[in-house]
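Chemist: fold the following for me, if possible:
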Amino acid sequence: MTRTEFSVTVDLVLLTIRQAALQVMLVRRGIPPHQDRWALPGGFVLGDEDLGDAAARELREETGLDPRDGHFEQLATYGRPGRDPRGRVVTVAYLALLPDLPTPVAGSDAAGAAWRPVDEVRGELAFDHDQILADGVERARSKLEYTPLATAFCPPEFTVADLRAVYETVWRTRLDPRNFHRKVTSADGFVESAGGTVIRDRGRPAQLFRRGPATTLHPPLLREPSRPAE
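Modeler: As a prediction, the model looks like this:
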């Protein structure tokens, strides 16, 4: 059996909600291969680095963001031969769910960095990053059913309507406001009162909440067939 030499990289699927759309952080590659094309942030793992440390370093270097700004988890590993023209490269992808943040700062090997709507970039990314992005979006959609991670897209204090907007944007569907409010407030430890209100639509006060202690939702908020979001 011939031993195959390979390199390891990390790629980052960074999702946020901006301008009522699910958006992904992308960098425009400043060097070959795929120079000038948009790609997920990432890079090679150094010899003395753990995978998680490499992902956190790449996040800071290429975007100016910090993994502590939101939820951060390992997504999947991709190792198809030929996925990188530089040689045999296996990448470990990480998923981050982040509140709306300022425009990022591109790193030294990137020509630019920007938040881009997920629906506008499918099919145009470098390497196999379209597949990695699709997997990251589906992971986020699934996790919103069984965990309170939708709150990672929200500020520390939010209304139920704010939270509903997250679900509608990520799931690309419309949800009944009363039914959603009932489900959110009845799920054990999902949200808890922040002790205040805020004036929203039509001048009506809305109660403010913050994330509760739950790590899983009981009962879960399952996706249901509904009217597609515009």
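Chemist: every contact and neighbour count from this point should use C-alpha atoms.
Modeler: Fine.
Chemist: pull the longest strand from this protein.
Modeler: The single longest strand within the chain, with elements called by DSSP state E, is strand 7-18.
Chemist: the helix or strand following it packs against which elements?
Modeler: Heading C-terminal from strand 7-18, the first helix or strand you meet, by DSSP states H and E, is strand 21-29. Strand 21-29 sits against strand 7-18, strand 38-39, strand 110-117, helix 118-121, helix 160-171, with contacts defined as 3 or more C-alpha pairs under 8 Å, 6 or more residues apart in numbering; DSSP states H and E.
Chemist: and Asp130, what is it in contact with?
Modeler: The contact partners of Asp130, taken as C-alpha atoms under 8 Å, 6 or more residues apart in numbering, are Arg122, Gly123, Glu124.
Chemist: to compare against the first, here's the next sequence to fold:
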Amino acid sequence: MTDGWLSAQAWATVQASVPVMCVDILVCRPGRTDTVGLILRPTPHQGPRWALVGGRLLRDERLDAAVDRQWREAFGPSFVRGRDRAAAPLVVEYARTDHGPGPHDPRQHAISTTFLVDGHGEPHVHGTEALDFRWATLDDLRADPPGFGQLDVVERAAALLDAEAVR
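Modeler: I've put the predicted structure just below:
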């Protein structure tokens, strides 16, 4: 293992054996939550799909460092990461390996921590995983659900944000 990455054989064993810890990012415009930013990315089971920015944690990586790394890998310097709106994840969810209700990923049982993060500037994708970027409302996502079953995560986050706004 070098730089936090496992060999392909070791990674396959991990994926088949234990839950994998991941971070996802609910990208919003500063002070707004009526739209979220999604990247178009390849999925292992659905082809290219719109999805939250995110991925797995590396060994010894803190959650906030993983969020920062995933942001940089998706956007490079073109889209400035603003402050996280919460020091803790807004939603913690597991992804099943089957296609039951809720988040799913056929490669692995994953535990995902979703952080709400503001983006400043005009987003442009960067790197190999993010193919494109778009803003979407909850109604847009209900009409064309994001990959990995992430609609449930976005709906849970929206409900929590709505409840917080009422307080």
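Chemist: show me which of the contacts of Asp130 of the first structure are buried.
Modeler: Buried members of those, scored by 16 or more other C-alpha atoms under 10 Å: none.
Chemist: adding distance to Ala20 of the first structure, write these out as a markdown table.
Modeler: Compiled in a markdown table, these are given as follows (distance: C-alpha to C-alpha, whole Å):
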| residue | distance to Ala20 of the first structure |
| --- | --- |
| Arg122 | 18 |
| Gly123 | 22 |
| Glu124 | 22 |
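Chemist: what about the second structure, which of the residues you listed hold up?
Modeler: With both residues aligned by TM-score structural alignment, their matches' C-alpha atoms under 8 Å, the contacts of these that the second structure also has are Arg122, Glu124.
Chemist: so which of the contacts of Asp130 of the first structure is the closest to Ala194 of the first structure?
Modeler: The nearest member of the contacts of Asp130 of the first structure to Ala194 of the first structure, counting by C-alpha to C-alpha, is Arg122 at 38.3 Å.
Chemist: nearest spatial neighbour of the residue nearest the centre of the first structure, skipping sequence neighbours?
Modeler: With distances taken as C-alpha atoms, centre = their mean, Leu15 lies nearest the centre of the first structure, 2.7 Å away. Spatial nearest neighbour of Leu15 of the first structure, chain neighbours left out: Val24 (4.6 Å); criterion: C-alpha to C-alpha, 6 or more residues apart in numbering.
Chemist: tell me the angle of the lengthiest helix in the second structure relative to strand 20-28?
Modeler: Secondary structure of the second structure read by DSSP state H shows that its longest helix is helix 151-166. Going by axes from the mean of the first three to the mean of the last three C-alpha atoms, to 10 degrees, helix 151-166 of the second structure is angled at 50 degrees with respect to strand 20-28.
Chemist: what range does helix 151-166 of the second structure cover in the first structure?
Modeler: Counting by TM-score structural alignment, helix 151-166 of the second structure falls onto residues 130-145 of the first structure.
Chemist: try stretch 47-66 of the second structure
Modeler: Mapping stretch 47-66 of the second structure onto the first structure (TM-score structural alignment) gives residues 35-54.
Chemist: pull the residues that contact the matching stretch.
Modeler: Under C-alpha under 8 Å, 6+ apart, the answer for stretch 35-54 of the first structure is 7-13, 25-30, 55, 58-59, 62-63, 92, 111, 124-127, 129.
Chemist: which ones are touching Val18 of the second structure?
Modeler: Counted by C-alpha under 8 Å, 6+ apart, Val18 of the second structure has contacts His109.
Chemist: off-centre distance for the strand ranked longest in the second structure?
Modeler: Ranked by residue count under DSSP E, the longest strand found in the second structure is strand 110-120. Remark: strand 110-120 of the second structure is offset 6 Å from the chain centroid, using C-alpha atoms, centre = their mean, to the nearest Å.
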